[in-house]
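S.K.: coords please:
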Amino acid sequence: MTRAAIVHAHGPFVGARPFRAQDRRHFLGRRSETEELVRSWSRHRLTVLHGDNGVGKTSLVRAGAVPALTDRGSTVLPQGELRFDPVFPAAILPGQNPYSRALLALWSPSEFPTHGPGTSISDYLRTHESTDRQGLPRPVFAVLDQTELLLRRSAAPEPVRRDFLDELFTAVEHRTDLHLLLTVRTQHLDELRRLVEKREVDHAEVRLTPFAPGTATDAAARALALAGSRTAARDADRLVHQARTARDAGAQPCPPKDTVEPALLQFLGQALWEQASASGTALVPDAESEVDRLLTERLSGVLSEVADEHLVPPEVPYAWLRAVAEAGPRGVGRPACEDPDSELTPGVVHALEDRHLVTANRDGSAYLLRHPRLAGPLAALSPFARGPSSASGPDPLEAARAAHTRGETALAAEHARRGLGRAAANPRERALLTALLGDLAFERGDHLAAAGHYADAARQREAVGDGAAVSRLLVAEARNRLMAGERSAGLTGVAAAESRVHADPSLRAGIGQVLWLAGQGSSALDVLEGAMVGGGGITEARRTRGEIRAEQRGTSGQGRN
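M.R.: This is a model prediction of the structure:
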């Protein structure tokens, strides 16, 4: 299929997701913003890109700045969302910050899980540095997207989140080759500033704002023309008019907005394009009620997705979002969504915020409707109607991993259990879901339950011949057996793992720690030395080796006394 055919097949709009590097041809209207971001990112060790939710920060990075840097030969580390991964069980190297491990898995997916786990961010950069023809360090460009997820109130332990940011900022201070870009919502900018100002690092801020109407119209017209539209200019003008239209929950017209929100433009544009393609009609219907009907249908699908991800009835997000729309500029206060006994959990509210349906007011005391254009379609929404969403619901493993990363452990466990109950789950997925249950049990201190889950996952992996995964699970099980007082079973497990492990320095670091936990310091030192030679897990291996040697020196000194 030619590029033109691909463009036509997928349409000119990406919908609710961000633009990616492969979408750069359709990423229009942000040329000056891209140039400004590339300039700041190149000149400063730390750059903060901020703006409201849905303004297009992720798209600007992935489809704008990153391709521009790679075009000129710069080294840009991969980007994406942080996710905890049960492929490397948490019980192997529990001393490493889980967000650091997730970041290194993102930066270097080809090395995970054999080399990245157990290595600090600074050590990773040191072992991956390169030089130019003059022998000078080549700049490395890295991104931490959606930093607000680490700053906002959530179920994830705050000390763990703050320790991760501290480790990341320490790397920026010490690694002169690192150019780090953080994206964050403006409502969390002051909090991020307080963390940055404690550091001696050159930094800059770049603000991203919505489109001016003329810019939005030009970008939409060019995208439509690329997709083969013969009425691109007229359709773009009508599309932007719809995006600027505002009505309150009572269907009363409001003055049109003087800016155009990129997320709404893409959401509305994709919905209209898909309907027009299917029916052979004009992109924007003449009747505004038809546009409202289509938006109502799409919003129903979004709320169904949120409900499925958080395992609540669809009427839960619907009722709250309807209340937000009806409240108008007053908004709905935070206490309404922070009742621990309510099905309307902070996670549900955050999901609606992340989908650009609501936003916090200036002082963060209340939530407002993000796009006044959606007030009317929301008023027509039925809590029992399900729009176009995945018929089978969210992928259980991805939903469980996402909930685990957010700190919503009970939700993660329930997704994992439901995934294991599905007949369609393949052996690898079942093993990962079981290992994730082991991680959750380990984190809450239920070591016997964790050991049982890891043992089950190891048997599932063994059945499909994945020996490397079996070794990791055996080490995770062994640590938990030891911590539960089952020393013999723990030693048997770690011995079985040690006989299997080969080119896996991160796992060797974990084996060394488990041997030390079992009181076998000398054997642990031998294993840790091998881990450090392999180049992975070096930080945890080095730290553990130092602690063992200090312990041995202390024991030796006591003996002489």
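
S.K.: CA only for contacts and neighbour counts going forward, please
M.R.: OK.

S.K.: now do the strands in the stretch 101-250 of the chain.
M.R.: 140-144, 178-185, 203-207, 246-247 (DSSP state E, counting those that start in this stretch).

S.K.: what's the most buried one of those?
M.R.: strand 178-185 (a mean of 23; mean count of other CA atoms under 10 Å).

S.K.: now for that strand, which elements pack on it?
M.R.: Packing contacts for strand 178-185, counted by 3 or more CA pairs under 8 Å, 6 or more residues apart in numbering; DSSP states H and E, involve helix 31-43, strand 46-51, strand 140-144, helix 158-174.

S.K.: got the contact list for the second one?
M.R.: For strand 46-51, contacts defined as CA atoms under 8 Å, 6 or more residues apart in numbering pick out 37, 40-41, 57, 172, 179-186, 189, 201-209.

S.K.: re earlier: between the helices and strands packed on strand 178-185, which one is closest to L433.
M.R.: helix 158-174 (23.2 Å; CA to CA).

S.K.: now find how far off-centre that closest one is within its chain.
M.R.: 17 Å (CA atoms, centre = their mean, to the nearest Å).

S.K.: I'd like the structure of this one too, to check against the first:
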Amino acid sequence: MTGRDQRTLEPYVGLRAFRRQDSGKFFGRAREAHEVCDLWRSNQITVLSGPSGAGKTSLLNAGVMPLLDPSQNDILPVGRVSVTSTSPREALPEHNPHVYALLSSWSPGERPSRLASLTLERFFLRRPPRQDRYGDPVLRLASIDQAEELFLGNHRRTPYHEWFLDQLFAALSKDPDLRVLISIRNDQAGAILRDERLHDVMTKGRFTLGALEPPAATQAITGPLTGTGYSFDDAAAQRLIDDLSGDGTARESKAIEPVQLQVVCTVLWDSLPPDVTHITTDHVIRYANVRKSLEKFVDQTIAEVARDHLDDDTTRLRAWLLDNFVADSAKTPVYRGETMTAGIPNDVVAALVDHHILTPRPGVTGDDSQWYELSHESLVRLIRAEAGDVVVDKRTAQQLLHTAQHALREGDFARARRDARDALDRTDSSRLKAEIESFLGDVAFQDGRYATAIDHYREAAALFDVHGRTESVGRLLAASGRARRALGQTRRAIQDIKSAIQRVPDDQGIRIELAWTYWYGGHEDNALGTLDRVLDDDANSWPALRTRAEILLHLDRTDEALIDFGRLGSIREPWVRAAYAYALASRGDIDEARNEITAVRATTAEHGPALLYAALVEQKAGNLTGAADLAAAAMSAKAPPLPAHLHRLAERVADGQ
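M.R.: Below is the predicted model of the structure:
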């Protein structure tokens, strides 16, 4: 290499997390990586916790995963519990979004409709066990990164995270060779560690990741240049450590935030003259101005959060931080309310935590999830300073799509639409435009704007068709069919779904969607015939059995419905369990039915069909007042709402009929 302008070397990753392929430039965490690796293999469940920005994702990707021998372990890809796929959600059968997201990341090549129909336990039962050369089973190593996403955000997600944990602990109890590593922020770790179901797990481990001590931080600064032809003078590296720690007189006791180290090192590297290969103290002083680097980082972050959450009101956000988190030139904690914190919605607080501006504070009341403070003392000065230059939104279309997906998970439809539309304007890629249009279809569908959803789905299908993405076109047509079904356009819905089946004939999920549509349109025989053909191909198809059981139940063929429910095995899905309870009540087993409903009511507060089944159980029990109240709740439920044909049944129950 003869000059910096002739190469693409990037030794520092900046604000993003290290990836698996970055392991060659991941330094300063060797001890932690080996300890976490040993805990993971030794315990059925291991909880890796730490504050936001400590580098948990980087440690897992670039530190721990490279230590595992694939010949001695069955290693799944690093998993996430938030969906980032742009496959249309409305083409999938009803599912737990956290489970579906995790299985999609663990098994990225699997058909989405198949994954949506699986529980965690069924996923591992389908995964062939592996043996070592001696015939002994090898350990299954599964990881869940950023697991705090289970517990943050819209309250409508609460039933899903409870059901997710139920599935996780069930899978662990059934498979003694399964090892699960959960990486989670400190303030949410208690939700896992205090769970009573954890006591049934044979072994458990805990590792807390903190900031970098100066010797480790020095490795993180100098190590990535090893073998590149570039190097740090020892005094230069120490000067950078001193600047980052903020106090050269007591540097051995000063831990350094990895995110700040990466910000400053990236700025230094990008600012060096092309002919510099040995970095000296003079270069650090001249180009690695810690204060200016962090000021720019803070300005950009505040602008981005304000743009996403406060209609671009950066002044208001900076003033709120200053008024509430700074007192007498020192940082001060603020109590987090149920939905608002000091007059600002909690989704803004969550965004500031994600961007390493705020952090949960432990030790105030013993519950560190209730108090927040600035993540670093230096931010007091940076928050007090006036913003520098106007920050231009330089996010790429892909980054904007990511923030839009996050907004949709939070139930913020307006922000999801805005960011997705901005993403459309920032790309010339027709394939990415297709993914964004598909996403906009999901936003519109979940917002009850079904006609708009159809327009987006069909636009996405046309774009994917140009690229020969036949399966994607099929799923989008199926999603369009579901939206037409919601509008009562049964005939056109059937046409769309049949067109989808022509493109993806072996997709069970789309064929089952056709059965639902037949049933919703009053064509019960066609619905049952479609399901029978699916079950002829796969006698144990869980979603087909579940769908047929529910249809048979509404046709008063209770005994046949119970046979199909029985073939499902252990029923953990709350909405299916509610239907099963109604089947029991229809057979006369009122007490057992009520027990089933009681077990699922806490997780079905806004689930229209599940509430209707609860109402029907109470009606069978002779409690007409309770049945009417539950039916009314079912009609107003939004997650999901009642389909039209069940809405009519709910009206009759609410009227005491």
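
S.K.: that older thread, out of the strands of the stretch 101-250 of structure 1, nearest to L482 of structure 1?
M.R.: Across those (criterion: CA to CA), the nearest stretch is strand 140-144, sitting at 36.6 Å.

S.K.: give me the mean distance between that closest one and structure 2.
M.R.: Mean deviation of strand 140-144 of structure 1 relative to structure 2 after superposition (mean CA distance after the TM-score superposition for structure 1): 1.5 Å.

S.K.: counting contacts, what elements does that strand pack onto?
M.R.: strand 75-76, strand 178-185.

S.K.: which bit of structure 1 covers stretch 612-624 of structure 2?
M.R.: Under TM-score structural alignment, there is no match for stretch 612-624 of structure 2 anywhere in structure 1.

S.K.: got the buried residues for that stretch?
M.R.: Within stretch 612-624 of structure 2, the residues scored as buried using 16 or more other CA atoms under 10 Å are L612, Y613, A614, A615, L616, V617, E618, Q619, K620, A621, L624.

S.K.: right, and the third one touches A628 too?
M.R.: No: here A614 of structure 2 lies out of contact with A628, judged by CA atoms under 8 Å, at a distance of 10.3 Å.

S.K.: switch the helices and strands packed on strand 140-144 of structure 1 over to CSV; also include distance to V160 of structure 1.
M.R.: Below are those laid out as CSV (distance: least, CA to CA, whole Å):
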stretch, distance to V160 of structure 1
strand 75-76, 26
strand 178-185, 18
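
S.K.: out of those strands, which is closest to T555 of structure 1?
M.R.: The closest of these to T555 of structure 1 is strand 178-185. By CA to CA, the value is 41.7 Å.

S.K.: helices of the stretch 301-450 of structure 2, start to end?
M.R.: Under the criterion DSSP state H, counting those that start in this stretch, helices of the stretch 301-450 of structure 2 are mapped to 314-325, 346-354, 378-384, 397-409, 413-425, 430-446, 450-466.

S.K.: looking at these, which is closest to E110 of structure 2?
M.R.: Comparison of the helices of the stretch 301-450 of structure 2 against E110 of structure 2 by CA to CA identifies helix 430-446 as nearest, at 18.4 Å.

S.K.: list the contacts of F439 of structure 2.
M.R.: F439 of structure 2 sits next to T86, S87, P88, Q405, A420 when contact means CA under 8 Å, 6+ apart.

S.K.: sorry, slip of the keys, the one I care about is G28 of structure 2.
M.R.: By CA under 8 Å, 6+ apart, the neighbours of G28 of structure 2 are L212, P215, A216, A217, T218, Q219, A220.

S.K.: find the residue closest to the fourth one in space, skipping its chain neighbours.
M.R.: Going back to what we said before, that points to A217 of structure 2. Spatial nearest neighbour of A217 of structure 2, excluding adjacent residues (CA to CA, 6 or more residues apart in numbering): G28 at 6.1 Å.

S.K.: what residue of structure 1 takes the place of that neighbour?
M.R.: Matched across to structure 1, G28 of structure 2 falls on G29, judged by TM-score structural alignment.

S.K.: also F413 of structure 2?
M.R.: Here F413 of structure 2 is matched to T409 in structure 1, going by TM-score structural alignment.

S.K.: H453 of structure 1 and G438 touch, don't they?
M.R.: Yes: judged on CA under 8 Å, H453 of structure 1 makes contact with G438 at a distance of 4.9 Å.

S.K.: who has more neighbours, those two?
M.R.: Taking other CA atoms under 10 Å, H453 of structure 1 and G438 do not tie; G438 has more neighbours (32 against 25).

S.K.: ok, the aligned partner of that one in structure 2 - contacts?
M.R.: Structural correspondence for G438 of structure 1 with respect to structure 2 (TM-score structural alignment): G441. By CA under 8 Å, 6+ apart, the contact list for G441 of structure 2 reads P88, T452, A453, I454, D455, H456, Y457.

S.K.: mind checking how far the closest residue to G331 of structure 1 other than its chain neighbours is from A360 of structure 1?
M.R.: Nearest non-adjacent residue to G331 of structure 1, counting by CA to CA, 6+ apart: L368, 4.6 Å away. L368 of structure 1 sits 6 Å away from A360 of structure 1 when distances are taken as CA to CA, to the nearest Å.

S.K.: pick out whichever of these two has more residues nearby.
M.R.: L368 (24 against 20).

S.K.: list the contacts for that one?
M.R.: Per CA under 8 Å, 6+ apart, neighbours of L368 of structure 1: V324, A325, A327, G328, P329, R330, G331, V332, V358, T359, A360, N361.
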